[in-house]
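In: Next come a sequence and a model predicted from it.
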Amino acid sequence: MIVVTGASGQLGRMVIEGLLERLPAADIVAAVRNPDQVNDLAKRGVQVRHADYDKPATLEKAFEGADRLLLVSSSEVGKRVPQHRAIIDAARRAGVALIAYTSILHADVSPLPLAAEHKETEEMLQRSGVPFVLLRNGWYTENYIASVPAALQHGVVLGSAGEGRISSAARADYAAAAVEVLTRDGQAGRVYELAGDTAYSLTDFAAEISRQSGKAVVYNDLPEPDFKAALLGAGVPAGLAALLAESDAGAAKGGLFDDSLQLRELIGRPTTPLASLVTAALNQ
């Protein structure tokens, strides 16, 4: 039996859908904070169990009988370490045979401040005694695609990544990788550095929007504090604005680049091109 935490989130749902193509629904558990959000999965035969990252008492019961568990990293930056510790401890008590964790690209050496909690979680897994596999996910292309409407409106992509190369991939690519790992044997101890096939700069990103839309769009590189201020001015919440600005600055230092093609190899197909996601955004 395979348990997927955070199963009501975008990545978790995609993983569940991928598992349903390979396994009986009864062998899949959607572990969620609010079971009502996944009633559709329950109707399809998926086991739905209450699992709140902030309520450790809910976790061990949610993981009962699990052979493998996908720990989708918490979305609450700053709270991830205690939340992940609770999940790892509950998995150990429940006798889970393998934990797959969605970490961040090159977590052990990444210049991104976002990597700190991932690195600490990896260290907790090493100390736990539970066999584990690390899915070090690179940047989601969707993180940048979200800026396409504003870029079209103002004719500019803002950032602070300089000419740093970004090896992003689509969320669906990372979900497919998780499905592969969860359904294969011999995964304990593996570390996957997962990233898109072709890297690009934000200058390239702006040029792709311009090419497809026929509108002039350029990239304006800003100092990190100025980019954060611009995001705040656009109504982005303070925590997210800081994360995006810090991550762009990390990209300028190579933190979002990888050319090992491990993601392509794992999923058995090319990763989703940037151009395809730009096309989809323009067609919405």
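Out: Yes, it's here.
In: contacts and neighbour counts: CA atoms only from here.
Out: Noted.
In: ok, the residue positioned nearest the centre of the chain to Thr198 distance?
Out: Using Cα atoms, centre = their mean, the residue of the chain that lies closest to the mean C-alpha position is Asn137, 5.9 Å off. The gap separating Asn137 from Thr198 is 15 Å, by Cα to Cα, to the nearest Å.
In: Ok, Ser276 next?
Out: Taking Cα to Cα, one finds Ser276 at 13 Å from Thr198.
In: The two: which is more packed in?
Out: Thr198 (19 against 11; other Cα atoms under 10 Å).
In: Mind telling me what element that one is part of?
Out: Secondary structure from DSSP states H and E places Thr198 outside every helix and strand.
In: Can you show me the helices along the protein?
Out: Ranges of helices within the chain are 10-20, 39-43, 59-62, 80-94, 115-128, 142-145, 148-154, 171-182, 202-213, 224-233, 238-252, 262-267, 274-283, based on DSSP state H.
In: count of residues packed around the nearest residue to Asp54 once chain neighbours are set aside?
Out: Here the nearest residue to Asp54 in space, its sequence neighbours aside, is Gln83; by Cα to Cα, 6 or more residues apart in numbering that works out to 6.1 Å. Using other Cα under 10 Å, Gln83 is surrounded by 19 other residues.
In: just the one 4 residues further on next, same as before
Out: In terms of burial, Ile87 registers 25 neighbours under the definition other Cα under 10 Å.
In: which residues touch it?
Out: Tyr53, Pro56, Leu59, Leu71 (Cα atoms under 8 Å, 6 or more residues apart in numbering).
In: Please compare the first structure with the one that follows:
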Amino acid sequence: MKMLVTGATGHLGSLVVEALLRTNTAADLAVSVRSPEKAEALRSQGVDVRQGDFDQPETLAKAFAGVDRLLLISTDGDNETRIRQHQNAVHAAKQAGVGFIAYTSVVNAEHNPLSLAEVHRKTEQAIRESGIPYTFLRNNWYLENEAGSAQAVIHGAPWVHATNDSQVGWATRRDYAEAAAAVLAGEGHENKVYELSGKLRTQAELAAIAGEVLGQEVHVQNVDDAAYADIMKGAGLPDFVVSMLVDMQAAIRQGALAVESDALETLLGRPAQPLSEGFKAILAK
């Protein structure tokens, strides 16, 4: 059985590969990366490193050749670019005769008000229409998304958000990666949709966990969208990023990430990593 992970040198992909190599031989694993020279460490371990560019579909068809099980990790960029890239990948997988696709989506993809959910809805649709057996790994929010807030607190700033008391199912990137590895290398996951969330918490509850790790009281400041935008601009973020973050805060406020599920721990076969441990790893960098 040949497994392939796309984006294997990225934050999530590298952790997936690390997890797979703990329980599978390198000969069973291939990776598709835009720049193979960045994956030399994997090649040296015996991993089959292939060149694949989501904007050059002909390279994807070659990269996916002979692959039984594919993990398609969602790309970065604007929605239009990501949708096009993902559709290229699905088409190439179909051409190459790939037998299974696991795809990293977002919780409640069909109805999620996050603007980025459009990418996942359309990609899930393309995978279903391809006829290839699939698993949708609908990830909630990565704890690492809050690294900026934690770093700001260290420098004396409050923990700022605009989500009121809405809840989010934060989990560490490592847990999401290990769940993806379990599905890619496992059995019985065909045509399943997994809503993957940690325990639901508010921003205030998350900030309290960060405060425990830091050994200091964290002042939490819940603001409206306009104030949040001003604070982000004051932090030096460009306007397009500020707009994106404000939209995210508004969607989270509407309950976009308040999806409760035990599927993550079921796939892991263990409790989720405590968020305190996740914060320690974030702050150590």
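Out: Happy to help now that I have it. Small disclaimer: the values here were computed from a predicted structure and weren't measured.
In: Go ahead and confirm Tyr101 of structure 1 touches Arg68.
Out: No: between Tyr101 of structure 1 and Arg68 there is no contact under Cα atoms under 8 Å: 10.9 Å.
In: list residues touching both of the two?
Out: Counting by Cα under 8 Å, 6+ apart, nothing touches both Tyr101 of structure 1 and Arg68.
In: Tell me the counterpart of the residue nearest to Asp54 of structure 1 in structure 2.
Out: In structure 2, the residue matched to Gln83 of structure 1 (TM-score structural alignment) is Gln85.
In: Gly13 of structure 2 versus its match, what's the distance?
Out: Taking Cα to Cα, one finds Gln85 of structure 2 at 17 Å from Gly13 of structure 2.
In: What of Lys285 of structure 2?
Out: 19 Å.
In: and those two? which has more neighbours close in?
Out: Between Lys285 of structure 2 and Gly13, counting by other Cα under 10 Å, Gly13 is the more crowded of the two (24 against 5).
In: Grab the nearest non-local neighbour of that one.
Out: With Cα to Cα, 6+ apart, the residue lying closest to Gly13 of structure 2 is Gly7, at 5.5 Å.
In: I'd guessed the one you found sits against Leu71; true?
Out: No: using Cα under 8 Å, Gly7 of structure 2 is not in contact with Leu71, being 9.2 Å away.
In: pretty sure Pro270 of structure 1 contacts Arg264?
Out: Yes: counting by Cα under 8 Å, Pro270 of structure 1 does reach Arg264; the two are 5.2 Å apart.
In: Pick out whichever of the two has more residues nearby.
Out: Arg264 (19 against 16).
In: quick one on the thing from earlier: how about a markdown table for the helices of structure 1, with distance to Val191 of structure 1 added?
Out: As requested, those are exported to a markdown table (distance: least, Cα to Cα, whole Å):
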| stretch | distance to Val191 of structure 1 |
| --- | --- |
| helix 10-20 | 19 |
| helix 39-43 | 30 |
| helix 59-62 | 25 |
| helix 80-94 | 18 |
| helix 115-128 | 10 |
| helix 142-145 | 24 |
| helix 148-154 | 33 |
| helix 171-182 | 11 |
| helix 202-213 | 28 |
| helix 224-233 | 31 |
| helix 238-252 | 21 |
| helix 262-267 | 10 |
| helix 274-283 | 25 |
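In: Looking at the ones you listed, which is nearest to His106 of structure 1?
Out: Of all the helices of structure 1, it is helix 115-128 that lies closest to His106 of structure 1, at 8.4 Å by Cα to Cα.
In: Which of the helices of structure 1 sits closest to Gly162 of structure 1?
Out: Comparing those by Cα to Cα, helix 238-252 comes nearest, at 5.4 Å.
In: List the contacts of the closest one.
Out: Against helix 238-252 of structure 1 from outside (Cα under 8 Å, 6+ apart): 110-114, 159-166, 224-225, 227-228, 231-232, 256-257.
In: mean distance, it to its aligned residues in structure 2?
Out: Overlaying structure 2 shows helix 238-252 of structure 1 at a mean distance of 2.5 Å from the equivalent residues (mean Cα distance after the TM-score superposition for structure 1).
In: buried ones in that helix?
Out: Ala241, Ala242, Leu243, Leu244, Ala245, Glu246, Ser247, Asp248, Ala249, Gly250, Ala251, Ala252 (16 or more other Cα atoms under 10 Å).
In: repeat for stretch 121-133 of structure 1
Out: Thr121, Glu122, Met124, Leu125, Val130, Pro131, Phe132, Val133.
In: Trace the second one over to structure 2, please.
Out: Spelled out, that is Glu122 of structure 1. Applying TM-score structural alignment, one finds that Glu122 of structure 1 aligns to Glu124 in structure 2.
In: give the contact list for the residue lying closest to its match once chain neighbours are set aside.
Out: In this structure, Glu124 of structure 2 finds its nearest non-sequential neighbour in Phe136, 7.4 Å apart by Cα to Cα, 6+ apart. Phe136 of structure 2 is in contact with Ala102, Tyr103, Thr104, Ser105, Glu124, Asn191, Lys192, Val193, Tyr194, counting by Cα under 8 Å, 6+ apart.
In: gap between the fourth one and Lys62 of structure 2?
Out: Ser105 of structure 2 sits 24 Å away from Lys62 of structure 2, taking Cα to Cα as the criterion.
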